[in-house]
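Novice: Predicted coordinates and the sequence they were generated for:
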Amino acid sequence: MTTGSVLLASVPTSVWIGNQQLPGSTGTTFEVVNPATGNVLAVVADATATDGAAALDRAAAAQKDWAATPARERSRILRRAWEVVVERRDEFALLMTLEMGKPLIESHGEVSYGAEFLRWFSEEAVRINGRYTESPSGSGKILVTKEPVGPTLAITPWNFPLAMGTRKIAPAFAAGCTVIVKPAAETPLTMLLLAEVFRDAGLPDGVLSVLPTTQASELTAPMLADPRLRKLTFTGSTAVGKTLLKLAADRVLRTSMELGGNAPFVVFDDADIDAAVDGAVAAKMRNTGEACTAANRIYVDNAIRTEFSGKLAERMAALSIGPGDVEGTQVGPLISDNQLRKVDSLVADAVEKGAVIETGGAQLGKIGYFYLPTVLTNVTADARIVKEEVFGPVAAIVGFDGETEGVAAANDTEYGLAAYIYTQNLDRALRVSKAIESGMVGINRGIISDVAAPFGGVKESGLGRESGSEGIAEYLETKYIALP
């Protein structure tokens, strides 16, 4: 029996309500597939609205006691969960590689990143502060307190199966909120394993439920309509986010939305070209390009575009592609055949409109969902790949002339999550970072995510911020008490 088989045999595959596995209200199941092989990894219970109601019953019943639990105790549970995830890092990493496809080295990186949210918010739990002041008019005193929002529904994506869960669960627990997680149907196993970790860390019954499902809207709509649910946090596409916001509006439900991105990577004529190429590979190829922060539109000043394009194509062509659990793999499969077809159609559209394929541009093999790392040059402004989030290993290069044109191109999108700037001029870096319409800007670096920094976007990339000291505020209500 392989290591993967032993691991999969020990991972929960039922709905997780309260602190226990349950078969699901109907007994129906769905298959979780390894994107590197197309083979079935596990058969998982398919949660229904009945299961959602049971989970919300438990969350609502546990909310008062969990909110009253001393902050130090909530901190201790989060800290212990961090310790257990770190202890079991190899299991989590292999599980993510098997169900999502990313190379093991990246899965290990996600374990470190995802676990760190547990540690960070274990420390933030004991630093929830209010204030007490005299009224400026002298008419009384002002007492401001922070209280947990209440039962929370967290909907997480497939591309970072651990980190996108811990980034929501950890601040919610730190604030004193109970949580129901609806993980992506493509990658439910990692979140189910995390639920087991929280149980072992001493989390009280009812505080966390995990509901894998292929019937997302049928499961979540009744919960969103239920007055006991007080918070929705979602990471995923802008289209789905807009639908959820409309549903949440009926009850003026507290929401935070981390939505789509179309990140510009702007290389100015004074940039260190080799450093910019390194940054572009990091920003483009993290998670095989399946990241909302991935560099989607690479704008390069025409004065250096030919040199930059050649060096980037050489680097991308040299990347090792294959199953994530094979040693030395740098690029894994895409999550599904649908995603593979989408990437290929975006490349075909760009080529039809005049783009040149410098390397890649095709599916690799007949088994699994592999797409060759690709560099496109001469990409036109009307190409779909400039307007749509590719979510794959394709770097689309567009030339520009001068700072004003570069900034205008970067801002020519309805999205505003992440942006990247390469320049050796500090004044330009600060000037451009202020001018670019984005919630996050990386200057001369291709990886910007940091547990201690606020993560989120502007425009149609979302509402609110996750991580950093700002992250816990999304799960707290402010109450003003007027004293004589």
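Specialist: Sure, I can see it. The structure displayed is predicted, hence computed values, not measured ones. Residues are numbered from 1 along each chain as shown.
Novice: only C-alpha atoms for contact and neighbour calcs from this point on.
Specialist: Will do.
Novice: what does the strand or helix carrying Asn296 rub up against?
Specialist: Element membership for Asn296, per DSSP states H and E: strand 295-301. Contact partners of strand 295-301, identified using CA atoms under 8 Å, 6 or more residues apart in numbering, comprise 262-269, 280, 283-284, 308, 385-386, 389-390, 394-402, 406, 409-410, 419-420.
Novice: Which helix or strand lies directly C-terminal to it?
Specialist: That would be, after strand 295-301 and using DSSP H and E, helix 305-317.
Novice: In space, not sequence, find me the middle residue of this protein.
Specialist: Met164 (4.6 Å; CA atoms, centre = their mean).
Novice: Now do the same contact list for the residue nearest to that residue when sequence neighbours are not counted.
Specialist: Nearest residue to Met164 in three dimensions, chain neighbours excluded: Thr156, at 6.0 Å (CA to CA, 6 or more residues apart in numbering). Counting by CA under 8 Å, 6+ apart, Thr156 touches 164-165, 181-184, 234-236.
Novice: ok, which stretches of the stretch 301-450 of the chain are helices?
Specialist: Using DSSP state H, counting those that start in this stretch, the helices of the stretch 301-450 of the chain run over residues 305-317, 337-352, 384-387, 402-411, 426-435.
Novice: so Thr238 sits right up against Gly260, yeah?
Specialist: Yes. Using CA atoms under 8 Å, Thr238 is in contact with Gly260, at 5.2 Å.
Novice: this is the comparison structure:
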Amino acid sequence: MSAHQDHRIPQDTPRSLLIGGAEQAGSAGTFEVFNPATGEAITSIAEAGTEQGIAALDAAVDAQESWQSTAPRERAELLRAAFDEVQRRSDDFARLMTLEMGKPLAESRAEIAYGSEFLRWFSEQAVRVTGRYAPTPEGSLRQLITKRPVGPCLLITPWNFPLAMATRKIAPALAAGCTVVIRPASSTPLCTLLFGKVLADAGLPAGVVNVITGRDHAVTDAVLADPRLRKLSFTGSSPVGQKLGAAAARHSLRTSMELGGNAAFVVFGDADLDAALEGAKLAKMRNMGQACISANRFVVHESLAEEFTSRFSEWMSSLTVGDGMDAGTTVGPLISTSARDDIAALVDRAVAAGAHLECGGRVPEGAGSFYAPTVLSAVAPDAEIMTTEIFGPVAPICTFSTEQEALQIANSVPVGLAGYVFTQDFDRIQRFAARMETGMLGANTGLFSNAAAPFGGVKESGLGREGSFEGIEEYLDTIYVALPDPWR
């Protein structure tokens, strides 16, 4: 077997829970993690029982006072040390990510670079948490405004970005002085387990970060029901987020959620078509379309639609579908055969409803959860495939004639995470920024995620922001102390 087809995980990848600084076997036994490219089990890891979820919270509660009293500079240096170690071990993380999630190695390496930046960014923000001291307007009091960590946090991460979703949540929590229980998706727990080891190796005190793995939702429910928990951060689907939000409301938890998306990719008649196509490639096919900010609906001006469709279909047809460990692969598998089958059925229904299949639309033969990159044209703006988050390598295209029509199509769904607009009219960009119902807008770019930028949505796409200066605020309470004015 050649090196690029070696499906062994890095030798020191943990398979155990991390609770209070100690590795533990799962009280509920073990479960298998599968490679979606082959359908074969990679390894077995610990399955936490409900009592271990509570034990992880016990450890976080016990460590909270000491960690929040740790000097900001020390917290910053630990995060920076973790950044350096992730960088040093980037090949191990990339290999592990491709094996458990499926994305091509080149994309895994890009995620390591992106995900590790949250460690560096929030290492720099840990020492910049400030308050203020000011008189009240009438001068009778002085306001002392300070910040303090919210306390123990439960972080629930999705499968599609196994490292970046962990670092984007853990880094600001630690920078703010919060302790953590993190539960990664059961499909892709290995990167988070290895990251927990990296944090411990960097010198993070026991109990500050605790990792529990498993499939039983009762474990999460038990932690959420405990009044000692003070914050929930979740990334995933809108329906699951709404259920978790209802559970979090029982104890009025601080809550931040990044939920589903259905991004419109709008191309106006005056757009630079080459730039729009390059943006479309990035916005659609990053992670095989399995990203919450993936371009889900292509809304193209009628004057450019034919050429855009032809050229985009030609490029999609040229992509190489295969095992992410193979050097020539540009499109890996979907996360599971059930996800693939759902997408295949969605495409079949779209074609039956009148959409034109430009390319793809088929399940390749052989093992693995692969689906051919697909372009559909002549799609109605209100078709099922336009109003459903596809989460795969499928690009439906509809047309429009006026700016108002394009905006109406873009805003016609209940979610509002991200959108894209390509035009050379700067005033039009400003109008879309003001009126497009999304938390993020890519203007003449198909890639905008950055640790220094606030990530999050509006409407049913969630609450709060991750990254940037706003990211650390999600883990801080604002405290107001009223003092007599010393001059009165």
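Specialist: On my side now, so go ahead. Treat the numbers as computed from the prediction; the structure is a model and nothing was measured.
Novice: related to what we said a few turns ago, contacts only, for the residue nearest to the centre of the first structure.
Specialist: Applying CA under 8 Å, 6+ apart to Met164 of the first structure gives the contacts 114, 156-157, 235.
Novice: got the buried residues for stretch 318-334 of the first structure?
Specialist: 319, 321-325, 329-334 (16 or more other CA atoms under 10 Å).
Novice: quick check, Val61 of the second structure in a helix?
Specialist: Yes. Counting by DSSP: H, G, I helix; E, B strand; the rest coil, Val61 of the second structure is found in a helix.
Novice: Quick one: neighbours of Glu403 of the second structure, just the number.
Specialist: 15 (other CA atoms under 10 Å).
Novice: nope, Thr70 of the second structure is what I was after
Specialist: 12.
Novice: which residues touch it?
Specialist: Applying CA under 8 Å, 6+ apart, the residues near Thr70 of the second structure are Gly177.
Novice: With Met191 of the first structure instead?
Specialist: 161-162, 165, 183, 210.
Novice: returning to what we had before: Thr238 and Gly260 of the first structure: which is more packed in?
Specialist: Gly260 (26 against 18).
Novice: before we move on, the earlier item: just among the contacts of Met164 of the first structure, which is most surrounded?
Specialist: Neighbour counts for the contacts of Met164 of the first structure (other CA under 10 Å) peak at Thr156, which has 28 neighbours.
Novice: Report the separation between that residue and Ala185 of the first structure.
Specialist: 10 Å (CA to CA, to the nearest Å).
Novice: And for Val6 of the first structure?
Specialist: 22 Å.
Novice: Which of these two has more residues huddled nearby?
Specialist: Ala185 (21 against 10).
Novice: show me what contacts that one?
Specialist: By CA under 8 Å, 6+ apart, Ala185 of the first structure lies in contact with 32, 158, 212-214.
Novice: And Leu259 of the first structure, by the same measure?
Specialist: 234-238, 241, 292, 457, 460-462.
Novice: quick one: which of the residues you listed sit in helices?
Specialist: 238, 241 (DSSP state H).
Novice: Which one (most neighbours) among the contacts of Leu259 of the first structure?
Specialist: Counting by other CA under 10 Å, top hit in the contacts of Leu259 of the first structure: Gly462 with 27 neighbours.
Novice: quick one, what contacts that one?
Specialist: With CA under 8 Å, 6+ apart, Gly462 of the first structure has these contacts: 238, 256-260, 417, 456.
Novice: out of the helices of the stretch 301-450 of the first structure, which comes closest to Pro373 of the first structure?
Specialist: Across these, Pro373 of the first structure has its closest neighbour in helix 305-317 (5.7 Å, CA to CA).
Novice: mean deviation of the closest one from the second structure?
Specialist: With mean CA distance after the TM-score superposition for the first structure, helix 305-317 of the first structure departs from the second structure by a mean of 0.6 Å once superposed.
Novice: returning to that earlier point: for the helices of the stretch 301-450 of the first structure, which one sits closest to Gly130 of the first structure?
Specialist: Proximity to Gly130 of the first structure, assessed across those by CA to CA, is greatest for helix 426-435 (31.5 Å).
Novice: Thank you kindly, that will do.
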